[in-house]
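Visitor: Whatever this is, show me its structure:
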Amino acid sequence: MMPENLSRLAWAVWRRNLDVYLKSWRVNLLTPAFEPVLYLLALGFGVGSYISEIDGVPYVRFIAPALVAISVMNASFFECTYGSYVRMYYQKTFDAIVATPVSIEEVIAGEILWGATRSLISASLMLPVLVLFGVVALPSSLFLIPFAFAAGLLFASIAMCFTSIIPNIESINYPAFLFITPMFLFSGTFFPLDLLPAPLQALALAALPLAHVVNVCRALTLMAGWELLALGLAWIAVVTPPLFLLALRLMRRRLVV
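Guide: Purely as a prediction, here's the structure:
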């Protein structure tokens, strides 16, 4: 159940973060715009020159949707860990907002919505680059943009759970290295998931959100793998709401002393 004191004021917190973002939009847009170019050149066309095809798909087209998934994950996760921690602890932004009629739950919900928006922005910037290189299919790939927001909600909620329990900003390195890095490597990003031993495949599909995000992105860009698309959407739809509510509860426990 949603907390009773959660209202539309969460979008006011989202709008505050958007206004700050737009003040330095040129710097903020550089990384998501150029990152896919570097990956495509180094891995897609570089490493891909030694790999003919994977399941009948050119390697550069195989990794292109995974690059979108990785960008979606990184954008929301690090926005709601490093970004939210700075606003909470160093800038005291949370304290200032809570002094208004906005509740703690609305502040955290606004932060999570903003993290999801960062994922949407990243996907929106990457998609034209991938279209320019001719490695994604249209028009189905356009669904990546709304999906990026949904996947961003998932990763932002996870990130906020970590933010609620870390003792200091340096401790964010632990979930980054122990959770994000394994997902980066073992979620079917750069090689098919079915190449892993069966127990690792089961673990990836059960516990690694990026595996499902990659599968959905790959299905939308390659117009194939519809069963994995359905599984991924269902998994995300089931897991995101309880993680969102857990993030609200844990952050309230941390902030209310």
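Visitor: going forward, measure contacts and count neighbours with C-alpha atoms only.
Guide: Noted.
Visitor: secondary structure element for residue 36?
Guide: Per DSSP states H and E, residue 36 falls inside helix 25-39.
Visitor: That helix - contacts with which helices or strands?
Guide: With contacts defined as 3 or more CA pairs under 8 Å, 6 or more residues apart in numbering; DSSP states H and E, helix 25-39 has these neighbours: helix 59-78, helix 104-132.
Visitor: Minimum distance to residue 220: which of these has it?
Guide: helix 59-78 (8.3 Å; CA to CA).
Visitor: May I see the buried residues of the closest one?
Guide: Neighbour counts using 16 or more other CA atoms under 10 Å place 59-78 of helix 59-78 among the buried residues.
Visitor: Run the angle between that helix and helix 104-132 for me.
Guide: 160 degrees (axes from the mean of the first three to the mean of the last three CA atoms, to 10 degrees).
Visitor: next structured bit after helix 59-78?
Guide: Using DSSP H and E, the helix or strand that follows helix 59-78 in sequence is helix 84-85.
Visitor: Can you tell me what sits against that following helix?
Guide: With contacts defined as CA atoms under 8 Å, 6 or more residues apart in numbering, helix 84-85 is touched by 111, 160, 163, 169.
Visitor: re earlier: buried ones in the helix holding residue 36, by neighbour count?
Guide: By 16+ other CA under 10 Å, the buried positions in helix 25-39 come out as 32-33, 36-37, 39.
Visitor: from what I can see residue 201 touches residue 193, true?
Guide: Yes: applying CA atoms under 8 Å, one finds residue 201 in contact with residue 193, separated by 6.3 Å.
Visitor: and for comparison, fold this next one:
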Amino acid sequence: MSELDPPRSTDAIVASAPPVVQTHQRYPQPLLPRNARNWMMVWYRNYMVWKKLAVPSLIGNLADPMIYLFGLGLGLGLLVGNVHGVSYIAFLAAGTTASSVMMSASFESMYSAFSRMHVQRTWEAIMHAPLTLGDVVLGEVLWAASKAVLSGVAIMLVAGLLGYAQFPSALGALPVIVLAGVTFASLAMIVTALAPSYDFFMFYQTLVMTPMLLLSGVFFPLEQLPEGAQAATQVLPLAHAVALIRPLMLGRPVENVALHVGVLAAYAVVALTVALVLLRKRMLR
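Guide: Purely as a prediction, here's the structure:
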């Protein structure tokens, strides 16, 4: 503007200004983890919060499977006797180890992760740092798997101390427990992505987790089921986890290792991918 030009009002200046192109995105991209390390910060953040209440958290995670183990194992064990050549409580201990992994990983990925995502808005705060949604979700899944490993290993140790598990053979179940924890945490993350409130999780618990608990060989051999039901159990991830953990804890050879590991790994990869896609849609709404 030259000195001879008449002064213009502020409104006129704003109106004549070129349009501003909005380049800011609400959440960091890309969807996938940015690198192989960022998820550790999310894991560590959850660990620091959990550490303050570690003892009551561990007691809460162990109480339910321990009740199943000793209540059913000692009570029904007197009626059932031996199963597959071992005492019923030893048979049940291996199944309870696998089921506790499912329960712990699922509850952490549902209730706790939902609180951080939807109620506390912790995920939004984290994603203002140079982390992607993939970093956050991967950290949450691996944190849930870590808690599941603690639960499963604790029951395995109790079973070993009481003579219901064979060491060092039972140590071979540790990689299976880790894989199962990741699998069930990833599956539960899909439910978290769809949940409008805490009440929604009851559908998953009632319609998915409870039938899987009853039909996966945790409490009785799969051979006791009708042939059609036995075939249906082959698609249940818990059945494959039990099929790996039980012989290892009992000091027996494991059959069809590649099949069982492959099914668990496939569930983990597919479920995590679906959860990431659903969560991106939810977070960008």
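Visitor: ok so, going back, which one of the contacts of helix 84-85 of structure 1 sits closest to residue 128 of structure 1?
Guide: Nearest to residue 128 of structure 1 among the contacts of helix 84-85 of structure 1, with distances taken as CA to CA, is residue 111, at 27.0 Å.
Visitor: before we move on, back to that, any chance of CSV for the contacts of helix 84-85 of structure 1, columns neighbour count?
Guide: Formatted as CSV, the contacts of helix 84-85 of structure 1 follow (neighbours: other CA atoms under 10 Å):
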residue, neighbour count
111, 28
160, 31
163, 26
169, 14
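Visitor: I'd like the list of the residues you listed that fall within helices, please.
Guide: Counting by DSSP state H, the part of the contacts of helix 84-85 of structure 1 found in helices is 111, 160, 163.
Visitor: who's in contact with the last one?
Guide: Put plainly, it is residue 163 of structure 1. Per CA under 8 Å, 6+ apart, neighbours of residue 163 of structure 1: 80-81, 84-85, 172, 251.
Visitor: That one maps to what in structure 2?
Guide: Residue 163 of structure 1 maps onto residue 192 in structure 2, with residues paired by TM-score structural alignment.
Visitor: cool, and the first one?
Guide: With TM-score structural alignment defining the correspondence, residue 111 of structure 1 maps onto residue 140 in structure 2.
Visitor: Need the nearest residue in space to that match, chain neighbours excluded.
Guide: Of all residues not flanking residue 140 of structure 2 in the chain, residue 43 sits nearest, at 6.5 Å (CA to CA, 6 or more residues apart in numbering).
Visitor: where exactly do the helices run in the stretch 151-257 of structure 1?
Guide: 173-175, 181-186, 198-207, 209-222, 226-255 (DSSP state H, counting those that start in this stretch).
Visitor: I'd guess residue 164 of structure 2 is in a strand, am I close?
Guide: No: checked against DSSP: H, G, I helix; E, B strand; the rest coil, residue 164 of structure 2 lies outside a strand; its state is coil.
Visitor: For the aligned residue in structure 1 for it, give its distance to residue 43 of structure 1.
Guide: Using TM-score structural alignment, the partner of residue 164 of structure 2 in structure 1 is residue 135. Between residue 135 of structure 1 and residue 43 of structure 1 the computed distance is 13 Å (CA to CA, to the nearest Å).
Visitor: between those two, which one's more packed in?
Guide: Each of residue 135 of structure 1 and residue 43 has its neighbours counted (other CA atoms under 10 Å); residue 135 has more, 22 against 17.
Visitor: which one is the more buried one nearest to, not counting chain neighbours?
Guide: residue 61 (4.9 Å).
Visitor: Residue 48 of structure 2 - how many residues pack around it?
Guide: Other residues close to residue 48 of structure 2 by other CA under 10 Å number 11.
Visitor: Can you say which helix or strand has it in it?
Guide: helix 39-51.
Visitor: in that helix, what counts as buried?
Guide: Residues 39-40, 42-43, 46 are the ones in helix 39-51 of structure 2 that count as buried (16+ other CA under 10 Å).
Visitor: between those, which is nearest residue 267 of structure 2?
Guide: Closest to residue 267 of structure 2, out of all of the buried residues of helix 39-51 of structure 2 and judged by CA to CA, is residue 39, at 20.5 Å.
Visitor: who's in contact with the closest one?
Guide: 33, 135-139.
Visitor: Switch those over to a markdown table; also include neighbour count and distance to residue 156 of structure 2.
Guide: Formatted as a markdown table, the contacts of residue 39 of structure 2 follow (neighbours: other CA atoms under 10 Å; distance: CA to CA, whole Å):
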| residue | neighbour count | distance to residue 156 of structure 2 |
| --- | --- | --- |
| 33 | 19 | 33 |
| 135 | 26 | 31 |
| 136 | 25 | 30 |
| 137 | 27 | 28 |
| 138 | 24 | 26 |
| 139 | 23 | 25 |
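Visitor: Reformat these as CSV; add distance to residue 124 of structure 2.
Guide: Formatted as CSV, the contacts of residue 39 of structure 2 follow (distance: CA to CA, whole Å):
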residue, distance to residue 124 of structure 2
33, 16
135, 12
136, 10
137, 12
138, 15
139, 14
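Visitor: tell me, what residue is most central in structure 1?
Guide: The centre of structure 1 sits closest to residue 73, judged by CA atoms, centre = their mean, with a distance of 2.5 Å.
Visitor: Many thanks, I have nothing further to ask.
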